[in-house]
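*Asks:* Prediction below, plus the sequence it came from.
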Amino acid sequence: MTTTGTHHRHETGGGPWVSSWTAFAAVMMIFGGVMAIFEGISAIAEDDVFVVTRNYAYNFNLTSWGWIHLSLGVLVVLAGAALFSGAMWARVVGIALAGLSMIANFMWLPYYPVWAIVLIAVDAFVIWALCVGISRESSRETQPRTP
């Protein structure tokens, strides 16, 4: 096969990976956002499933945490839906919101540790997937085009 055919196959082969990592990040952001919304609703209702630890460095009222998680969850779901457009701004916003969600869930650890750890892992995968998609797309754009 010619070099042009191989290069063309490599160029089109990279595209589905970029879009699949972005789609993966979008689905995981929507999942994580919905879970944060449920977490927020439970905290606002002051459900009995939460363990309130005393003398924790990031001690907020449970209702305050509920509103933080509810609003952050809505923003994460909206950013995840925007990722399906493939726009660069959606990736940047997605990385920023996933980072904020990681921080919020880290501070939420004493209230519901298992749930917080799962959401931290989801946010880490989202950030990784969005960064991998950006690096692969930018490397495709810098490759010389052959006729």
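*Replies:* Nice, I can see it.

*Asks:* make it CA atoms for all contacts and neighbour counts henceforth
*Replies:* Fine.

*Asks:* so where's the longest helix in the protein?
*Replies:* Across the chain, the longest stretch assigned as helix under DSSP state H is helix 3-44.

*Asks:* If you count contacts, what does that one end up packed against?
*Replies:* Using 3 or more C-alpha pairs under 8 Å, 6 or more residues apart in numbering; DSSP states H and E as the contact definition, the elements that helix 3-44 packs against are helix 62-83, helix 113-142.

*Asks:* Next, the angle helix 113-142 makes with it.
*Replies:* With axes from the mean of the first three to the mean of the last three C-alpha atoms, to 10 degrees defining the directions, helix 3-44 sits at 150 degrees from helix 113-142.

*Asks:* Just tell me which of the helices and strands packed on helix 3-44 ends up closest to residue 32.
*Replies:* With C-alpha to C-alpha as the measure, helix 113-142 is the member of the helices and strands packed on helix 3-44 nearest residue 32 (6.2 Å).

*Asks:* mind checking how far that closest one is from the chain centre?
*Replies:* Its chain's C-alpha centre lies 7 Å from the corresponding centre of helix 113-142 when counted by C-alpha atoms, centre = their mean, to the nearest Å.

*Asks:* and what of stretch 30-39?
*Replies:* For stretch 30-39 - counting by C-alpha atoms, centre = their mean - the centre lies 11 Å from the chain centre.

*Asks:* Setting aside sequence neighbours, what's the nearest residue to residue 133?
*Replies:* Spatially, and ignoring its direct neighbours in sequence, residue 133 is nearest to residue 18 (4.8 Å; C-alpha to C-alpha, 6 or more residues apart in numbering).

*Asks:* okay, now the one to match up with it:
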Amino acid sequence: MLMTIGGVPAVFQGIAAIAKDDMIVKTRNCSFAFSSTGWGWIYLILGIVIFLAGIALAGIALFSGAAWARFLGVLLAGLSVIADFTWLPYYPVWSIVVIAVDVAIIWALCTGPSRSNW
């Protein structure tokens, strides 16, 4: 369920970055610099994929114990961690919160019981 909930803010971040570049505040002297419009598109696409995968994974595959669903969930949450790490110069507090949620998702998917163990 966290993946579903986590995908929605990413979609809104992507829309905000695409719609209005000057809304994004960038710190000086950051070690990497990217176009906020480009990251907006990446966030929009990643947010939609995470949201849809969260619905499909939570509703169908994870509860049946499919290993591929765990792998896909960990992969998508890992991509979200990378995207939020690169978003740190723009919104550091928000990025750290979302990274913490993504780490919780990865932890839950890696340590949760599977149906085969029940």
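*Replies:* That came through fine. It should be emphasised that the depicted structure is a prediction, and the values quoted were computed from it without experimental measurement.

*Asks:* So which residue is dead centre in structure 2?
*Replies:* residue 80 (3.3 Å; C-alpha atoms, centre = their mean).

*Asks:* And that one? What does it align with in structure 1?
*Replies:* Aligned against structure 1 by TM-score structural alignment, residue 80 of structure 2 finds its counterpart in residue 101.

*Asks:* Distance check, its match against residue 7 of structure 1.
*Replies:* In this view, residue 101 of structure 1 and residue 7 of structure 1 are 40 Å apart by C-alpha to C-alpha, to the nearest Å.

*Asks:* swap in residue 49 of structure 1?
*Replies:* 56 Å.

*Asks:* which position in structure 2 aligns with residue 46 of structure 1?
*Replies:* Residue-level alignment of residue 46 of structure 1 against structure 2, with TM-score structural alignment as criterion, gives residue 20.

*Asks:* tally of neighbours for its match?
*Replies:* Using other C-alpha atoms under 10 Å, residue 20 of structure 2 is surrounded by 12 other residues.

*Asks:* try residue 57 of structure 1
*Replies:* Here the neighbour count serves as a burial measure; for residue 57 of structure 1 (other C-alpha under 10 Å) it reads 7.

*Asks:* Is it in a helix, a strand, or coil?
*Replies:* Following DSSP: H, G, I helix; E, B strand; the rest coil, the label given to residue 57 of structure 1 is coil.

*Asks:* That one pairs with which position in structure 2?
*Replies:* In structure 2, the residue equivalent to residue 57 of structure 1 is residue 31, according to TM-score structural alignment.

*Asks:* and if you look at residue 3 of structure 1?
*Replies:* By TM-score structural alignment, residue 3 of structure 1 lines up with nothing at all.

*Asks:* What are the buried residues along stretch 32-44 of structure 2?
*Replies:* Residues 36-37, 39-44 are the ones in stretch 32-44 of structure 2 that count as buried (16 or more other C-alpha atoms under 10 Å).

*Asks:* Residue 49 and residue 7 of structure 1: which has the busier surroundings?
*Replies:* For residue 49 of structure 1 versus residue 7, neighbours defined as other C-alpha under 10 Å are more numerous around residue 7 (15 against 10).

*Asks:* Could you give the residue range in structure 1 aligned to stretch 96-104 of structure 2?
*Replies:* The counterpart of stretch 96-104 of structure 2 in structure 1, counting by TM-score structural alignment, spans residues 117-125.

*Asks:* contact partners of the matching stretch?
*Replies:* Contacts of stretch 117-125 of structure 1 from elsewhere in the structure, counted by C-alpha atoms under 8 Å, 6 or more residues apart in numbering, are 25, 28-29, 32, 35, 98-99, 101-102, 105-106, 109.
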